[in-house]
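Enquirer: Here is my input, please return the structure:
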Amino acid sequence: MTLSHTDQPWPTTGISFGGDYNPEQWDPSVWREDVALMRQAGVNMVSLGIFSWGLLETAEGVYDWAWFDEIVELLGENGIAIDLATPTAAPPSWLLAEHPEFPPVDHDMTQHWPGARLGWCPSNPDFRTHALRIVRAVAERYGSREHVVMWHVSNELGGGNGHCYCDVSAAAFRTWLEKKYGTVEKLNEAWGTAFWGHYYRSFKHILPPRGNDSKNPSLMLDFDRFSSDELLDHYLAERALLKEITPDLPVTTNFMVGAEPDAVDYARWAPHMDILANDHYTRSPDPVPQQDVAFSGDRMRSLTTDRRPWLLMEHSTSAVNWQPRNRAKNPGELIRDAISHVAHGSDGVMYFQWRASRAGAEQFHSGMVPHAGPDTKIFREVTALGGHLQRLAPVLGSRVPAAKVGILFDNEAGWAIRRGVKPNNFLPYGAAVRAWHAAFWRRGDGVDVLPPWNDYAGYDTLVVPQLFLVADDTAKRAEEFVAMGGTLIVTPFSGIVDENDQVRLGGYPGAFRDVLGVWTEEFYPLQEGETFRLDNGWNGREWTEHVHVAGADVIARYEGGPLDGEPAVTVRAHLGGGRAVYVSAGIDGDAIENLVAGLIEPDRGPVSDKIPGLEVGIRETDSDEFVFLINHGADDAELGIRGAELLTGRTVEDSLVVPAGDVRVVHRRKAA
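Expert: Predicted coordinates for the structure are as follows:
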């Protein structure tokens, strides 16, 4: 196997398959068994060196390369490419002992102690100096190796040091604010500091939002923005050094994109990645984990404007170890999850980690090789998956078709919702976004989960779920989308504040009031356990509003309670065929599906027409189409389709049976 990073657009010649490899945890006698098992499973790339700083640099400027040289050479000899990490996620114990000021400080001014991950303050320039020294040393020694095919900067940046409130960070925050606002007078205006008499006379008087007391939500939002920017600045410093030494190697870092607000603002980080990479883990209590897999893929794909393939850098073969109760995956679930990620745009399937650890904080996290060894369900499924991915080589580089449904997702809106007190403090941002995504996903519709500043052209429907913070430009572009014939759906608690986190006056939902043709006088949050009913039979909980109609038609009204007879769901028709729908109530999933089926997609038919449990995804090139069929159900699924089934190698003439719990991928040529 010949590997070269100078003549291939993707780091591997086929779909990337493997995981984090931590040979330092094992005696070298295990390494040759590892690479033999990797070859058996079809592994073609591993992420190496993520936590190896203290073993490579044993004292400042003193290096021990021998063991790392050996494993790098062993992987190369066996045709296994290396996604080589800069090991800055794990500063050495000797460094932290010499610099006890490096670890982050919590909002209550409690300093972190060594022993966790990412134990450093992103704003500390002295730490940056040490970090860049090890980056340069690793890059100069290994960057020219032919089978080192990409760079993996640090690890899950923000997942342990997302915020630091120390004095160094405070000074950096003040510099950031002065650059953003120019004058303290403009900052006072943006933050509304006249409330509670918090008016500032100088930038030097400003502190991060320390302590547990209520703080100005605008200050807290800017601190979230600052913290994301500080970590991005660190990434960019490492990236610049890597590009100086190895300009042809792609550079990335692993995101943690999901349904809740992220540790950092990944949508603004995405343009700085040569390859977008994501770590995704399903949650044990999740009633529909396969939809969460789809959601994360739909977000990852939409972080770029060209919808290019991304890389699943980490997920789990079975149970993780960091949830209250860690569910093991059912037979076949490992393969279904992996193929679903590929169906949603990933050109790689990577795991944490290759071999389950004997010791340490994640010793009960599943691995590709479990504690019981290779004669196990997990490793047999890993090997079967490796064979599947080899047969899916023609899929490499294809893309998921552009969707007709767009759902807006914005970290700043999510941060603003959870910062400061709200009318209802039990409205998790991600739950609202996923509820609307689920309605389209269950219907088999393609969905893009996109940042608000992406282009809306090409979408038929644009959903704005709980987008609490909305910039003027986003509101204007939503109006233009409706004027061009699109259907806009706005849900509760959207458009309430501007980009400075100040309430838009004149009635809610301020940013979308005119396009919707309604205005809300007062919120009526429900108490725990309370529900409501609408006059068309829809139900819900958590949220209702006193809505006034100003040009819209009423679809449903509240039935009973203090808002009896008042509008709950409205639609306003616009010239050009566009429509603007306002859902003022926290309707449940069935009601959302009914709204989608009856108002948005009346010609599609009910969800019951779909094969239960069968997820269908499509990737395509100009000439070819790949249909992914993932049967999450308990029964075999049969559907009419023609083409070449890639996983079994069979030709499908008229219909195909997808066994319960299994997957199939049909390759077919597009009509000329």
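Enquirer: all contacts plus neighbour counts: C-alpha atoms, from now on.
Expert: Noted.
Enquirer: Helix, strand, or coil at the residue minimising distance to the centre of the chain?
Expert: Central residue of the chain (Cα atoms, centre = their mean): residue 257, 1.3 Å from the mean position. Under DSSP: H, G, I helix; E, B strand; the rest coil, residue 257 falls in the coil class.
Enquirer: Pull the contacting residues for it.
Expert: By Cα atoms under 8 Å, 6 or more residues apart in numbering, the residues touching residue 257 are 266, 278-280, 296, 299-300.
Enquirer: Next, the second sequence, to be compared with the first:
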Amino acid sequence: MDPRTSRGRLPLPQRGIAFGGDYNPEQWPRETWAEDVRLMREAGVDLVAVNVFGWAEIERAPGEYRFEDLDHVMDLLHEHGIAVNLGTGTSTPPPWLTTRHPEILPVTRDGGTVSPGGRQAWCPSSPVLRDHAERLVRTVAERYGEHPALALWHVSNELGCHNALCYCDESAAAFRRWLAQRYGTVDALNAAWGTSFWSQRYGSFEEVLPPRATASPENPTQVLDFRRFSSDALLDWYHAEAAILRATTTTPVTTNFMVTAHIATQDYRAWAPHMDVVANDHYLDHRLPDPWAELAFAADATRGLADGAPWMLMEASHGAVNWQPRNIAKRPGELERMVLTHVARGADAVCFFQWRASRAGAEQFHSALLPHAGTESTQWRATLRLGALLDSLDDVAGSTVTSDVALLFDWQAWWATDAPGHPTQDVRYLDEVHAMHAALRRSGAGVDVVAPGADLSGYRLVVVPTLFLVADEAAAALERYVDAGGHLLVTYFSGIVDEHDHVRTGGYPGAFRDVLGLRTDEFFPLDAGQRVALDDGGTGQVWTERVETRGATVESRFTDGPVAGLPAVTRHEHGAGVARYVATRLDTPDRDGLAARALADAGVEPVLAGAPATVDAVRRRDEASSYLFVVNHGSEPFVAHAPGVELLSGRTADTHEVPGGGVAVVREQSTTDRRSGQEATA
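Expert: Next comes the predicted model:
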């Protein structure tokens, strides 16, 4: 069974939800290790990541390998029944390598060379580094490929977190090769890049450079293609390591994604099919206006990358991180709410950075399962409770989420939308994506996050937030979906350019004019802080445009601002379906109202009837059971009507009170079970 396409359990030896984190024994004296594994067992830890940053420990000098410590750790973990997610160790080269070969260091856009001393100080296109890294991977794979503790291979670590874009000469040569493969001829490149503008026509691929610092704005398609190339270069790095591992062992291979608001450099949609397990790292980001909403979106998006199958949370934080301007510790109940939000949305493994808090180094104040204060601490007691909580959910493993609503999300559209030179810099792709996902969630809907061009036939409603860049075929798929009876909701600045970042002429919103039954001939972005009123009592900000209906009916109009009297929200019956358009960034209450209307029109029922906007309800199912997750982000208790057994407490009842800030997971009683129970009572 191929774990990349199956909807079964993760290919890990544990039954149930795996629990653990990064284990870095090299930071501690050997006498600490026995205590570590004893406490891991006490906490219920059954999976740890080892050797993630092990290169300098294993290879002290070129070709001189030292495995005694790692051998001991692997054996010790196995003796205590703890499985290993084994890193290849290549995430950061050792100082001896950067000293001997400074040409492997990445170069910034303005020509500066990044110094070693942090992590990931390497160019993804460096053949010198690739050669050294592949030798290390082959040596590690041959030594540990048959070790009984090995459960999963972990390629590098957070590929591209710090070195995704390198502008060195080696990267430039690799970029040219990538372009030649993509376009075939320099004439095709010139057409795709629109190089007739500003005298940029190329005579050969050898004339092309990465989009380094320029005296004026760069060619936007050149920048877009460089982002595509850079993502592919890191994926190629993954392929090189994975090929060695797969040729040597049969253990599944993955790497940790960063599906999160502050990392935009990897197109994980292109990466996901090559993972044996889809794994994600996610940390609550308190720089955002609503970190919990972003968490829910990221978990849904990761499930989408896994094609709906269970996935792995490879890193999260037990408490505070150390890299935000203000590192907020988790308050009582927040750890459980965070973990169950991920599990509800498909995670079958929950792991943390890290096991034991570091005494030294750049992350010494990052929280851990075992804190600086040791076992006489609130954090350790929370770790014990978390292990017991996850043990109570073992039966949930392997179940999946099925939703009636899809939200389209695309990394390449993100890159293109946030580029300079647009009508306003206040339109940021993730702002609208997050806002629409949050509105659907507050309305009680379950949401799948899928790619443009995905199969939409199973969804009642498809939401398309600010999809500025979209290929013709993906746009045609949306029109076919509506023709067949689907309901579509599209927001402003969508369908404007094709995959080459070329504007579709003939009027906006370009690719979606026909299905939406309207045409726009000019945009009127708003000034900072400016709001416009709608005749249904709503308000909008950031964006307006001059909409002319061509078959669509008007649900609301602007009553002031630059396009007063013109449509703000429209509805168009197209084929057997319905397509709505929103020509402004609605304020939160109005966006929530629109989402509720669109869901009702499409016949989408809430996951849990009667749940307020502060309560997240998600349902996972397998062939035998249905599991309702209820996460109460509010301060008031909520009573969920869901007959069944609440797994965290073991209580069986028809209703379950979830306190403010609390969680519940109900294995729901089926209709047959309830009927049988009533007959038995009678």
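Enquirer: Longest helix in the first structure, by number of residues?
Expert: Secondary structure of the first structure per DSSP state H: the longest helix is helix 217-245.
Enquirer: out of the contacts of residue 257 of the first structure, which one sits closest to residue 151 of the first structure?
Expert: If you rank these by distance to residue 151 of the first structure using Cα to Cα, residue 278 comes first, at 14.2 Å.
Enquirer: if I line the two up, what does the closest one land on in the second structure?
Expert: Aligning on TM-score structural alignment places residue 278 of the first structure opposite residue 280 in the second structure.
Enquirer: What count of nearby residues applies to its match?
Expert: Residue 280 of the second structure: 24 surrounding residues under other Cα atoms under 10 Å.
Enquirer: Tell me the spacing between the residue nearest to it when sequence neighbours are not counted and residue 363 of the second structure.
Expert: Once flanking residues are discounted, residue 280 of the second structure sits nearest to residue 257: 4.5 Å by Cα to Cα, 6 or more residues apart in numbering. The gap separating residue 257 of the second structure from residue 363 of the second structure is 20 Å, by Cα to Cα, to the nearest Å.
Enquirer: Pick out whichever of those two has more residues nearby.
Expert: residue 257 (25 against 13).
Enquirer: Counterpart of the more buried one over in the first structure?
Expert: Under TM-score structural alignment, residue 257 of the second structure pairs with residue 255 in the first structure.
Enquirer: Identify the residues contacting its match.
Expert: Contact partners of residue 255 of the first structure, counting by Cα under 8 Å, 6+ apart, are 156-157, 266, 276-279.
Enquirer: Quick one: these as TSV, columns for distance to residue 453 of the first structure and secondary structure too.
Expert: Listed next are those as TSV, based on distance: Cα to Cα, whole Å; DSSP: H, G, I helix; E, B strand; the rest coil:
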residue	distance to residue 453 of the first structure	secondary structure
156	25	coil
157	24	coil
266	13	helix
276	18	coil
277	21	strand
278	21	strand
279	24	strand
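Enquirer: Widest-spaced pair of those residues?
Expert: The largest separation in those, counting by Cα to Cα, is between 157 and 276 at 14.0 Å.
Enquirer: list the residues that contact both of those two?
Expert: Residues touching both residue 157 of the first structure and residue 276 (Cα under 8 Å, 6+ apart): 253-255.
Enquirer: The aligned residue in the second structure for residue 37 of the first structure is in what secondary structure piece?
Expert: If you follow residue 37 of the first structure across to the second structure using TM-score structural alignment, you land on residue 39. If you go by DSSP states H and E, residue 39 of the second structure is part of helix 31-43.
Enquirer: Superpose on the first structure and give me the mean offset of that helix.
Expert: Helix 31-43 of the second structure, aligned to the first structure and superposed, deviates on average by 1.3 Å (mean Cα distance after the TM-score superposition for the first structure).
Enquirer: Residues contacting that helix, please?
Expert: With Cα under 8 Å, 6+ apart, helix 31-43 of the second structure has contacts from 25, 46, 73, 76-77, 80, 383-384, 387-388.
Enquirer: Please repeat the previous calculation with a cut-off of 6 Å.
Expert: Helix 31-43 of the second structure has contacts (Cα atoms under 6 Å, 6 or more residues apart in numbering) with 384, 387.
Enquirer: how far out from the middle of the chain is the helix or strand just after it?
Expert: Scanning forward in sequence from helix 31-43 of the second structure by DSSP H and E, the next helix or strand is strand 47-50. Remark: strand 47-50 of the second structure is offset 21 Å from the chain centroid, using Cα atoms, centre = their mean, to the nearest Å.
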